[in-house]
Structures are given as C-alpha cells and as structure tokens.
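# Dropping a prediction and its sequence here:
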Amino acid sequence: MTNPPPVLPSPPTTPGEAPTTDALTTSGTLAPRVSRRVAVAAGIGHFLEWFDFAVYGFLAATIGQLFFPSGNATTSLLASLAVFGVAFLFRPLGGLLIGAFGDRAGRRAALSFAIVVMGICTIGIGVLPTYATIGVAAPALLVLLRCAQGFSAGGEYAGAAAFLVEYAPARRRGLWSSVVSAGAGIGVMAGGAVTLLLTALLSDDQMTSWGWRVPFLVAGPLAVLGLYVRLRLEDTPVFQELQRAHEVEHAPLRNAGKHSRSGILLVFVCTAVTGLGFYYLATFVVTFLSVEVHMAKTSALELAVLGLLIYSLMCPVAGMIGDRIGRRRTMLLGAVGIALTAVPCFALLSTGTWYLALIGLAILAAFEALANVMLGVLMVELFPARLRVTGSSIGFNVAQALIGGPGPFIATAIAAAAALIVAPAFYLVAVAALSFLILLRYLPETRGVSLFSDEAPSVRD
C-alpha cells in the first residue's frame, strides 16, 4: 500500500492571514512596493509570448521568402507557417518539465528559466542569418529556435498564474489573475502595432533587408527586464510554506497523474473553450474579415486590434465579477455566452459594416474575458499546493495543442468547404457548448479555498 499524501500544517498565522514574509505586511496583505513587481513579473512573460506570436504571424510571408526560398511565394509562406505551428507541439513538453520544475524548485525559478529561454530564442531569430547567407542551416536553426520558444511558452502560463494568485489577497485572486489574461491581448496588440508601424515607415526592400528583425530584437530588453523583476522577488508565500514544512514535492509528474487527475481534466475543458476563443479573436478574425468578407486588410486589422483592446479592458472586470459571484458561475457564464453568441457575432462580422463588426467582436471579447480570467484562477485553486504548477500545466498545454492551436486552421478549412459564411463559428459553438455541459456537471466552486492546503477541491457529485 502506498502512504496517503501528507497534509500540510496550517500556516503559522491567525485564520485568514497569510504567512508573513518580507513581501507581506504583518496583516498578511501584500506590501504596496511589491505589488507592482509581482504584476510585472507574472505578466511580462505572457506578454512576450504573444508579442512574438503576433510578430511572427504578421511577418510570416517575409520570413518564408528569406528562410524558405522556393520561387513560389505560396510555398514559402506555407513553410514559414509550418514552422510557426511546430512550436505548439513542444508546449506540452515544456508544460510537463517546467511545471514540474516549478513544483520542485519554486515558482520564481520556473518563471525565470522560462523567460530566459524565451528571450534568448526571440533575440536569436532577430539575428539569425538567412538562407542566402548560410544555406539550409538557416531554416534548421529557425525550426530549433521556434521549438525552444514553444517549450518555454508551455511552462509560462501555469507558472505565472500560480505566482500571481499565490501572492494575491484572498478576496482579489480573480482581479489579480486578470493581469496574465490581459497580457496576452496587449502582447498581440503591441506585436501588431510595431510590425504595422515598421511596414508604414520602411520600404519593402528595407523590411526584407533588416526591418523584419527589429520586432524580435525589441523583445530582448523586455526579457531582461522581466528576469530582473522576477529575481528581485521572493518566491510565493505558498511555496515558502511548503519549504518550511518540508513538503515540497520531489516527484510531481508521477504524483500529479495519481492525485490530480480531476483537476487536470477540468483545466483541459476550461482551456479548450478559452484557448479556442482567444485564437479566434487574435488570429482568425483578420483572416475571416479579409478573405471571406472581403474587407480591406487595414480595416480588418483595425477591428481585430479594437477587439483585443476591448478584451484586455474587460479582463479586470471579469476578475472582479469572479471575485464577487464565484469562479464556477463566472466560467459557466463565459462558456455558455460564447456558445450562444458565436454565430450571431459572426453574422455581424459578415455584414462587412465596420461598426456592426465591432459590436460582434465586443460581445465575443466580453464572454471570452469572463472565461479566460477564471481559467487563470482555477488553474491555481483546483490543485493542491505541492502539485499545482505541474497539474495545471498538463491540462492547459494539452488542450492548447489539441484544440486551441489548430482552431484557426480548422475554422479556415470550414470556411473554405461550407457555403454558409458563418460556418466557422460552428466549431467554436460545439467546443464551448460541450465544455459548458461538462463544467456544469463537474466544476466545483473554488472561491475561498486555502491555497496552502494539500487537498484539492472535490468535483461536484
């Protein structure tokens, strides 16, 4: 027989208080001077991940010409996009290994490692010689760097969510979680803005010669800043208590599979709807508006940026709603809202009328924010302290690799095959509706659970 998992001793404080560290006041609240550092430390890695995501997507055609010259622009573009997609295959591996590292060595150590790898790879792409200079080594190195980026991104989200929420005041975990969710939207907007600005200021020859490198090199100082901020902070009060109690998990991969299966499956389901919804907002909307609706590319990009802006502004609101009415009801509201409004929203987009399309995007963005912010909190509250980063990383990254990442490709294929212009929304509706039904049956309410506990909340009977 195996021994039952050890139970952590109660934190050495009065009820409702967190253990006092240098970062906390004696009442257990986060010291004001530290709160901004915690927010930056948790959000900047996710910002960089999505900044790079947007930059590579915008520059895919140029990168294809420079690294996969074929004499055919379409072939080169497809090769470039294939490299873009291969990063998703390495996200689950990164989630497994970096997540386990976060449970063994600490949240801060895992986040610091992830941002170092991400920064080095992003700068590496910016200085990488092209095919014309070093031949086939150029695309080979590009593939290697993109795989390493996917690996680091796989460990970033769960680690950032744990770091942020474990520091957050108990009644403000939803609001604090919104930092990570909003960081993704702001990262895509920033990546698109920088790329579009360079495109407007530089000639085609300048962009091909050196301009395409600038956005990748811009990310370098941001990675250094993120590492500096992360290293200046202590690890979270929860992990420090694990260390004091000598209950740090030394086999998180094995034990997460034994003791956190329900949490992993629930995070998978939550991520399925939130990940797919965000990829629709961040990438597919531009394709849909420009290809299917025949809207001018600049207008399509403007609408996509505004949709992401609305999403980012809604994230703190969604966090406060989750803190007020609970995680379960907020997540269910987001999922059912996406399921019910996706088709009407795409109908508004398909009109080609600018303000109607913006209304459609705003509705979709609002429900996406509700679900996405709650995902960040649930990734922390559904797991025992000693297995938190590993378990949430597994569920999150497997869902992103299987459902979220391929979403735009599947939506594009549906659009090409179906005569009905709103048909791409059907995939989003199906995933959101199925996720809603599963979560309605099994998702527990986790608001108010102790993050120091070694017992995960039970699923609903």
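Structure's in. What do you need?
# Please count neighbours and contacts with C-alpha atoms only from this point.
OK.
# and Glu49, that's in a helix?
Yes: the assignment for Glu49 is a helix, going by DSSP: H, G, I helix; E, B strand; the rest coil.
# Distance of the residue nearest to it when sequence neighbours are not counted relative to Leu364?
Nearest non-adjacent residue to Glu49, counting by C-alpha to C-alpha, 6 or more residues apart in numbering: Ala153, 6.5 Å away. For Ala153, the distance to Leu364 equals 25 Å [C-alpha to C-alpha, to the nearest Å].
# quick one: the helices in the stretch 301-450 of the chain?
327-350, 354-381, 388-399, 407-417, 424-442 (DSSP state H, counting those that start in this stretch).
# Take those helices and write them to a markdown table, including mean neighbour count.
Shown next, in a markdown table, are the helices of the stretch 301-450 of the chain (neighbours: other C-alpha atoms under 10 Å):
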| stretch | mean neighbour count |
| --- | --- |
| helix 327-350 | 22 |
| helix 354-381 | 25 |
| helix 388-399 | 30 |
| helix 407-417 | 17 |
| helix 424-442 | 19 |
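# out of those, nearest to Val55?
Nearest to Val55 among these is helix 407-417 (16.8 Å), distances taken as C-alpha to C-alpha.
# which helices and strands sit right next to the closest one?
Other elements packing on helix 407-417 under the criterion 3 or more C-alpha pairs under 8 Å, 6 or more residues apart in numbering; DSSP states H and E are helix 261-279, helix 424-442.
# mind putting the ones you listed in TSV, distance to Pro92 included?
Converted to TSV, the helices and strands packed on helix 407-417 look like this (distance: least, C-alpha to C-alpha, whole Å):
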stretch	distance to Pro92
helix 261-279	12
helix 424-442	20
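# ok, now which ones touch the spatially most central residue of the chain?
For the chain, Tyr157 is the residue whose C-alpha lies nearest the centre (C-alpha atoms, centre = their mean; 5.5 Å). Tyr157 is in contact with 46, 180, 393, counting by C-alpha atoms under 8 Å, 6 or more residues apart in numbering.
# Now do the one helix or strand the second one maps to: which elements does it pack against?
If I follow you right, that is Val180. Secondary structure assignment for Val180, by DSSP states H and E: helix 173-201. Judged by 3+ C-alpha pairs under 8 Å, 6+ apart, helix 173-201 is in contact with helix 32-58, helix 137-167, helix 214-232, helix 297-325, helix 354-381.
# Included below, for side-by-side comparison, is a second structure:
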Amino acid sequence: MSKTELDGHSAGKALPAFGSRAILGATVGNMLEFYDFITYSFFAVQIGHTFFPSHSEYASLMLSLATFGAGFVTRPIGGIVIGSYSDRVGRRPAMILSFVIMGFAIITLAVTPSYETIGIAAPIIVIVARMVQGFSLGGEVGPTTAYLMEAAEPGRRGLAVSWQPASQQIAATAGAFVGVVLSESMDSAALDAYGWRIAFLLGAVCLPFGLWMRSGLPETVHGAETDAAGIQAARKPIGVIRANARIIILALLILASGTINTYVTQYMTTYAENTLHIAADLAFATTVVGNGLGIAAALYGGWLSDRFGRWPVMVWPQLAALLLTYPVFLWIVDSRSAMALLGGFGLLSLVGSIPYSAFYVALTENLPKRIRGSAFATIYAVAIASFGGTAQLIVTWLIHATGNALAPAWYMLFAAAVGLGAMVMMPETAPVKTVQQEPSRSC
C-alpha cells in the first residue's frame, strides 16, 4: 500500500458519515475568512484616503497596499502554530480557532476611526489588525484543505479539495459584488467616508453562521492514528522535511506562481480605476465576472483531476494561461472597453483557475497525514507571504516606474512560466491513475 492510502482513506473505508455538510462547513468558514482578508484590496484606494492621507495619490495608495502586505508577514507564523495544532489536536478545533481570531480582526478594521479623528493611532491599529488577520488566515488554509481531502472518498478528493480555491474565488466575487453595489449607490465621498466599512461589517455579520457550521463538523484526525507517528516526527523534524523536500520545493514554486496570478488579478479593480481610468462600477464588475468564472473553473478542475489525473489538469491549462496572458492584456490596454475588460480578464481567470484545484489535491495527497495540516499551511503561507503580499506593490511600482500599463502582464508571464516548470515535475497521485499501477492496494 502507498503512503497516500495509509494517510488518507482506503477505497473500501471511506467514512460514510462525511457528506455535503462536512464539505459545506469547511468551505463556508474558509470563504468568510477569505472574504474578510481579500476585501481590503478592493477598497485599497478608499482605505488609503482614510488612514494614510497624503498630498500624493500614489503615496497614499502605496501605503495602503503596504498595509495590505502586512497581513502576509504573519501568515507563516499562523501556518506553523495553527497547522501544527490541527495535526496534534484535530482539524475542527484548529479551524474554529482561526475563524474566531479572524472575527476579532475584521471587526477591529471596520470600526477603527480615521487618521483625521485619532491621528497616528489609526494606521497603527489597522496594521496590527491586518497582521492578526494574516496569522488567522495562515492557520486556516492547511487544516481546511487537509480536512476536505480526508473527509472525501478517494475517487472524489479532487472535487472536494477544489472547494478550497473555489471558496476563495467565491469570497473574492462576493467582495467585488459588494463593491459594485456600494459604488453604484454612493458617491466617491461617501464611499471614502464609510462605504468601505459596510463591506467589512457584512463579513462580520456572517461570522456567527460560519462558527455554528464548523462547531458541528465531524473530526478526521484521531489520536490512535497519529500519536506514535507524531512523536517520531517531533523527534526527527529534519528527517521528515528531508523526506518530503522535493514536494515542498515544487509546491513553493507552484504556489508562488498561483499567488502572483491571484493577487495581480484581485488588483484589477484598482488597476482599472487608477491606471486605465475606468469607471469604478465597471472596474468592480470586471472582478465580479472574472472571479465568477474562476469559481466554475476551480470546481471543474477538481472534477477533471478525479477522472483524468492530477498531472494533465495542472500542466495543459497552465500552458494555455501562459500563452494567453500577454495578448489579453494587450487587447485590454489598447481598447479599454467593457468587452475587453470583462471578456479578457474573465478568460484569464477561467483558464488560470483550473490547474490549481488539481495541484491542491496532489500536494495534500503527497504529504503524510501526521504533518499534513502544518506542512500544507506552512508551504502555502511562506509562498503567499513572499509573493502575495508584494504582488500588488510590485505591479504598482512597475507601472509607475515604466509608465507602461502592460507591466502586470510581464510579472504574470514570469510567474506562469515558473509554475508550469514545477507542475511538469509533480508526481501523479490520483487514484484513477495510481490504482492501475497498484492493483492490490487495500487496507
């Protein structure tokens, strides 16, 4: 029997009690956490005006984006602390812990007075709240992804785990949709003054529902399964890392690529407003359409990976995304039309979201169960902290320094090429493929 089967469920012993409610509970909590975290980027301009006033619009935006990036600094710490907690104590308590921490942080952000009201204390509070958000989200992804994989039948792991990236896209779509509604119903002064706070408070209102959903989830980690292995891993941490070094390095490269793609895409609202000088409602609508297509693509990618394997679903769509990026950006910048913005960014989101569902489940299946939560969370958080927190700053700087509106495409092309190279080297883990090589696998 393979390591994957030992660490997951065997084909004959999938847990029958784990059904749609378990997937929904994990996904809803994940979606709400990402909504709270991502929504900041949609209102970076307004938040900059509130907490970082400056005579220079560029300086105000850069300070706001730097604060957005501060949320990534603490994500590796959260990944290690809460991820390890999920391996030792269980996935459910870890997911509840991260959810509660996020709740406190989002409420703090929503009610902090402006710089004009309390002075320098305002940006300090906002930066601390963003760092707490980062800690929470860093500890959210690993346990949730591990839970989705462990709660699913082997033949449906890809679809189950695809709810992780899909829930992120749902969160981003919800945030952008709220932005469309607020920008349509308010003038710019009202949006600056209090409109962006409404978006955050909407996320806070939903927190009790997510907590209720998670509190009733069945557990997938049990002491008898992991105690001895956990003690051995604790005594020889270097050995565990060395044994999984190849997967860890490939995962870091792929997640770096995906992170840059994701956060540059999420930056498109600000990019459309500031660089292309598009109306705010169309800028938000672009993000809504792109993320909406990304949801369908993420779930479709997971479904495809269960039927055709993880490797082809990672590699071929990633290659297509690499080839499409520059022509699409060229079309958008040249025409600056609604069709180009909605169709172009929608196409990139559609194609670019498919590979990562297959990757998420491939990485989860490759990691031993005793370190799955902490390892996934730490790998993810390190990649996100290194490249997600800086992506929007780098793109803004590139546009400012070069004066070229195509600068985001250059950065995305480089990231896509690196990700494609790492995906090519990822091993196949899908049961539909590996069962043909190991016909006697059973527990």
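In hand now; what should we look at? Note that this is a predicted model, so its numbers are computed, not measured.
# which position in structure 2 aligns with Arg324 of structure 1?
Using TM-score structural alignment, the partner of Arg324 of structure 1 in structure 2 is Arg307.
# What is the neighbour count of that match?
16 (other C-alpha atoms under 10 Å).
# ok, it touching Val432?
Yes: the criterion here is C-alpha atoms under 8 Å, and Arg307 of structure 2 meets it with Val432 at 6.5 Å.
# distance of the match of Arg324 of structure 1 from Gly12 of structure 2?
For Arg307 of structure 2 relative to Gly12 of structure 2 (C-alpha to C-alpha), the value is 19 Å.
# same thing with Val205 of structure 2?
Distance of Val205 of structure 2 to Gly12 of structure 2, given as C-alpha to C-alpha: 41 Å.
# Enumerate every residue touching Ala280 of structure 2.
Going by C-alpha under 8 Å, 6+ apart, Ala280 of structure 2 touches 180, 183, 269, 272-273.
# is it possible to export these to TSV including distance to Val89 of structure 2?
Formatted as TSV, the contacts of Ala280 of structure 2 follow (distance: C-alpha to C-alpha, whole Å):
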residue	distance to Val89 of structure 2
Val180	42
Ser183	44
Thr269	40
Ala272	45
Glu273	46
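# Top of the residues you listed by number of neighbours, please.
Greatest neighbour count in the contacts of Ala280 of structure 2, by other C-alpha under 10 Å, goes to Thr269: 27 neighbours.
# Not including adjacent chain positions, what is the nearest residue to it?
In space, Thr269 of structure 2 is closest to Ala283, 4.8 Å off (C-alpha to C-alpha, 6+ apart).
# can you check Thr39 of structure 2 too?
Nearest to Thr39 of structure 2 is Gly175, by C-alpha to C-alpha, 6+ apart, at 5.3 Å.
# and the equivalent of Leu398 of structure 2 over in structure 1, what is it in contact with?
Aligning on TM-score structural alignment places Leu398 of structure 2 opposite Ile414 in structure 1. For Ile414 of structure 1, the contacting residues are 423-424, by C-alpha under 8 Å, 6+ apart.
# again with Thr208 of structure 1
Thr208 of structure 1 makes contact with 62, 66, according to C-alpha under 8 Å, 6+ apart.
# can you confirm it is in a strand?
No: Thr208 of structure 1: not assigned to a strand; according to three-state DSSP it is helix.
# Which position in structure 1 pairs with the residue nearest to Thr269 of structure 2?
With the correspondence set by TM-score structural alignment, Ala283 of structure 2 lines up against Ala300 in structure 1.
# doesn't Ser290 make contact with that match?
Yes: using C-alpha under 8 Å, Ala300 of structure 1 is in contact with Ser290, at 6.2 Å.
# where's the corresponding residue of structure 2 for the residue nearest to Glu49 of structure 1 relative to Ser114 of structure 2, distance?
Taking TM-score structural alignment, the alignment pairs Ala153 of structure 1 with Leu137 from structure 2. Applying C-alpha to C-alpha, the value for Leu137 of structure 2 to Ser114 of structure 2 is 25 Å.
# ok, these two, which is more surrounded?
Leu137 (31 against 20).
# Report the contact partners of that one.
Applying C-alpha under 8 Å, 6+ apart to Leu137 of structure 2 gives the contacts 33-34, 37, 75, 78-79, 98, 102.
# now Ser54 of structure 2
Ser60.
# On the three-state scheme, it is what?
Three-state call for Ser54 of structure 2 (three-state DSSP): coil.
# Tell me how many other residues surround the alignment partner in structure 2 of Pro221 of structure 1.
When structure 2 is aligned by TM-score structural alignment, Pro221 of structure 1 is paired with Val205. Using other C-alpha under 10 Å, Val205 of structure 2 is surrounded by 11 other residues.
# Wait, Met374 of structure 1 touches Leu332, no?
No: in this structure Met374 of structure 1 lies outside contact range of Leu332 using C-alpha under 8 Å: 9.7 Å.
# Thought Ala377 was touching Gly142 of structure 2, still the case?
Yes: with contact defined as C-alpha under 8 Å, Gly142 of structure 2 reaches Ala377; the gap is 3.9 Å.
# Could you name every residue contacting both of the two?
Common neighbours of Gly142 of structure 2 and Ala377 (C-alpha under 8 Å, 6+ apart) are 79, 83.
# can you count the residues close to Leu15 of structure 2?
Neighbours around Leu15 of structure 2, by other C-alpha under 10 Å: 14.
# can you tell me how far it sits from Pro218 of structure 2?
Computed as C-alpha to C-alpha, the Leu15 of structure 2 to Pro218 of structure 2 distance reads 10 Å.
# Same check on Ile127 of structure 2?
36 Å.
# same check, this time on Thr275 of structure 2
48 Å.
# quick one: contacts for Glu166 of structure 1?
By C-alpha under 8 Å, 6+ apart, the contact list for Glu166 of structure 1 reads 236-238, 380, 451.
# residues in contact with the aligned partner of Leu348 of structure 2 in structure 1?
Counting by TM-score structural alignment, Leu348 of structure 2 corresponds to Leu364 in structure 1. Applying C-alpha under 8 Å, 6+ apart to Leu364 of structure 1 gives the contacts 338, 341-342, 345.
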